[in-house]
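**Student:** how would this look folded up:
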Amino acid sequence: MNSVAVPDHPWLLPGSLAAAGRAAPAARVVRRTPRDWLVDGLAFLVALGWVALTWNDSLSADPQVALNAGPSWLNEVDVVIGVLAGAALWLRRRWPVGLAVATAPLALFSVSAAAALLIILFTVVVHRPLPVAAALVGWHLLTSPIYVAIRPDPTMPFWASMAWTVMFIGVLVAWALFVRARRQLVLSLRDRAERAEAEQQLRVAQARQLERTRIAREMHDVLAHRISLLSLHAGALEFRPDAPADEVGRAAGVIRSSAHAALQDLREVIGVLRAGTGDGETASPERPQPTLAEVPTLVAESRAAGVRVCVLDEVVDAAGVPVAVGRSAYRIVQEGLTNARKHAPGAVVTVRLAGGPGIGLAVEIRNPWPVGEAAGVAIPGTGTGLVGVAERVSLAGGRLEHGRDAGGDFRLAAWLPWPAA
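**Tutor:** Got it, this is the predicted structure:
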């Protein structure tokens, strides 16, 4: 036979078939490995060697030497049966239980087939469920008295022969159980290693997804700010077509520069998304992220767009603020100014920064609640800006509050931890 069928229970497979058994259905056929051929060949040679030994002993005239005392015709038939049982060992990997059941009657009288029967029993104990193996072992134990009666050993009494038979079968079963346990341990370790590798790949995929989510959040924050400036200046040009030429020129310049900056930001974000994160591709270096030091530039852009912004800077040692804290503060101010332009155009926006090492950094953006509806087309939004800010503050270990206060103003306030030096 050149192939064996993989059984239904992968935990009972020999080591050479374990990998195929876990991934293959019962009907899949797997070819023998060189190790399987070697083991099967040795088993066949051992069975034939035992047949030759028993045949040689049957020819002995000394009854004290003969291993298989009995009628001469039985000895001749037994040799043929032993050879056939040895040849049947090539089928033991494919049909171990069927082969064991078919050869079970030989345990009643055959001496020449004893080695083949024990090898088949060993295979069943190693590779098949324990209840099936226990039934076959029990059959061999129950037939031992009949075998000893038909094939008595002239050198020892009945009880001694029975004791040796039971002990030999017990040693064989113990060895088979040890091999079975070792194979199961190897399969368990292999499965554990494969699960660990799969979990590592899952963690890598999750890290990639989180990175893309972070990039999407950054894209929302940056582009919402840029596009709100574009919308504000375009709205001014739409409702003031009679504005002086120099004002129209300044507004057009702001629109052009904001559009250029928005396209540049979008190009960088799309580049990062295309570059891959960990597939061996080299991504372009990211532009330095804004920090607390860039807040004045952000305020200047809003003022250039016509937004009235009042800044109260009460930060102690602003140069020593951690980079992550400063970046979060910048994004909070950016979102606050963007929301003010969207929902309260023309209102005075107050930005307050306060705190220091060991105290924390407080960021507050406040503007009067709009009265009536603003003229013109409202700036569209996704409604997820505050959600992103809340997530950012939560990940930093801070607190966030937003909504109308007792005075009726809209207030966006956050506190970020700033460890002491």
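**Student:** going forward, measure contacts between C-alpha atoms and count neighbours the same way
**Tutor:** Fine.
**Student:** Just the element for residue 335, please.
**Tutor:** Secondary-structure element containing residue 335, defined by DSSP states H and E: helix 323-343.
**Student:** Second chain to compare with the first, below:
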Amino acid sequence: MRPEDYQPTLTWWSHIWRLSLMLLISGIAWGTRVGYQWEHARWWFVLDLGLGVLTYIAVWWRRSHPVAVATLGNVASMVSTSSAGAGALAMVSLSTRRQWREIIPQVGLSLVCGVLGEEFFNVPDVEEPLVLRYGIMVAVIATMVAWGMYIGSRRELLASWRARAMLAEAERDAEVRQARSVERARIAREMHDVLAHRISTISMYAGALSYRDDLDRAQIRDTAQTIRETSHRALTELREVLGVLREGPGDAEPEQPQALPEDLEVLVEENRASGMRIEYHCSADLTQMSPARFRTLYRCLQEALTNARKHAPAATVTVRIKGDEEAGVDLLVDNPLPLRADDMALPRSGLGLVGVAERVALSGGRQSALRTDDRHFVLHVWLPWQS
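**Tutor:** Now for the predicted structure:
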């Protein structure tokens, strides 16, 4: 991470307290010389004050030109003690970058300028031990560098935390969007699986009423009753599927309908009652199968029968289910293709088998749908026994 990446934006209060601290440092440092300068070296007073004003102006660009501003502050410190506050801020600001190739030369320059200032621009009346003067100088420089590096380290740490938080939030938003997309696809599959076979049954019976004029009143009444019951079941199942969209549990009972093993025979009988010819053989004990896997199996058979009723309503459909806990479960649905297109067939959406493939893939199984040379359509699904 570059130093520019974690430098915070300064507010008006940040500028005010920095300026106040600079003026305090400059006042303390210049207070030991200003009297002597005014009485004995007026030129020094003017030069000291002028360099101080210059460093105070230059320190405004300490972030964009840190080395140049720190160099100006160090050089001015030889002659001007009024620039001590601005020079200290420039040195601390440079140290926050934590770039040793910048800090080490400035520390050396600061020591050299400090020694020259003590030797050639010192007040004659002030006598201090040499060790004390240079010891204070080294301690001040070390304190500025250490303080600046601490501030820079803390800023970088906060910036890294902020970046991680933003990245985590972005990842969370992406996961939410993905989850929503998956949930929408799941609901779309549920809507298709639950309603397609009901609506196709209604369409078939309604078509019979439209095209056949030889039905007596009892047959018409029975057909209308079948359409009514199928419509009622479709609405009930639609309400159950829409339960997954509710905010709280209990809005739809059951909220997520789960098929049971005995429902396979019920599904087959319902389609037989609607006029389909089905040969059904099941040699697997599906009561021991994982509920999630069985639900996928149920939906696959439901979609296969719906497709057969839509595209080959007069054909005999063969359904075979076999398997066990070790081998998994195999579903094979075979029906002959019609010899000619049926004018009453529902429009082909192509989404049913896509939904089957998605369900099977999500369950860790395999699916194939193909047309054989003897004009048969075969759907084969293999699913693992447990989740």
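**Student:** Can you give the structural similarity as a TM-score?
**Tutor:** The TM-score (TM-score structural alignment, normalised by the length of the second structure) is 0.81; 380 aligned residues with a C-alpha RMSD of 4.0 Å.
**Student:** The stretch 101-250 of the first structure: helices as residue ranges?
**Tutor:** Here the stretch 101-250 of the first structure has its helices, by DSSP state H, counting those that start in this stretch, at 114-127, 130-150, 158-239, 245-275.
**Student:** residue in the first structure matching residue 195 of the second structure?
**Tutor:** Under the alignment (TM-score structural alignment), residue 195 of the second structure maps onto residue 223 of the first structure.
**Student:** what's around the residue lying closest to its match once chain neighbours are set aside, how many residues?
**Tutor:** Take residue 223 of the first structure and drop its neighbours on the chain: the residue closest to it by C-alpha to C-alpha, 6 or more residues apart in numbering is residue 262, 5.9 Å away. Here the count is done by other C-alpha atoms under 10 Å, and residue 262 of the first structure has 20 residues near it.
**Student:** Repeat that for residue 40 of the first structure.
**Tutor:** The criterion is other C-alpha under 10 Å. On that basis, residue 40 of the first structure has 18 neighbouring residues.
**Student:** How far away from the center of its chain is stretch 349-364 of the first structure?
**Tutor:** 42 Å (C-alpha atoms, centre = their mean, to the nearest Å).
**Student:** Find me the equivalent region of it in the second structure.
**Tutor:** So stretch 349-364 of the first structure is aligned with residues 317-332, judged by TM-score structural alignment.
**Student:** Pull the residues that contact the matching stretch.
**Tutor:** With C-alpha atoms under 8 Å, 6 or more residues apart in numbering as the contact definition, stretch 317-332 of the second structure has outside contacts at 276-285, 289, 297, 301, 305, 308, 333-336, 378-386.
**Student:** distance between the ends of that stretch?
**Tutor:** Chord length of stretch 317-332 of the second structure, first to last residue, is 10 Å (C-alpha to C-alpha, to the nearest Å).
**Student:** returning to what we had before: mind listing residues that contact the helix holding residue 335 of the first structure?
**Tutor:** 221, 224-225, 228, 232, 289-295, 298, 302, 307, 347, 349, 351, 361, 363-365, 367, 370, 378-379, 385-386, 389, 392-393, 396, 412, 414, 416-418.
**Student:** What's the PyMOL syntax to select whichever of these are buried?
**Tutor:** The PyMOL command for the buried members of the contacts of helix 323-343 of the first structure (criterion: 16 or more other C-alpha atoms under 10 Å) is given here:
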select buried, resi 221+224+225+228+232+290+291+292+295+298+302+307+347+349+351+361+363+364+365+367+370+378+379+385+386+389+392+393+396+412+414+416+417+418
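**Student:** Which ones among the contacts of helix 323-343 of the first structure lie within strands?
**Tutor:** The strands, defined by DSSP state E, take in 349, 351, 361, 363-365, 367, 412, 414, 416 from those.
**Student:** Tell me the one among those residues nearest to residue 170 of the first structure.
**Tutor:** Using C-alpha to C-alpha, residue 416 comes nearest to residue 170 of the first structure of those, at 71.7 Å.
**Student:** The closest one -> the second structure?
**Tutor:** In the second structure, the residue equivalent to residue 416 of the first structure is residue 383, according to TM-score structural alignment.
**Student:** And for the residue lying closest to its match once chain neighbours are set aside, the neighbour number?
**Tutor:** If you skip the residues right next to it in sequence, residue 383 of the second structure has residue 365 as its closest partner in space, 4.4 Å away by C-alpha to C-alpha, 6+ apart. Residue crowding around residue 365 of the second structure was assessed by other C-alpha under 10 Å; the count is 20.
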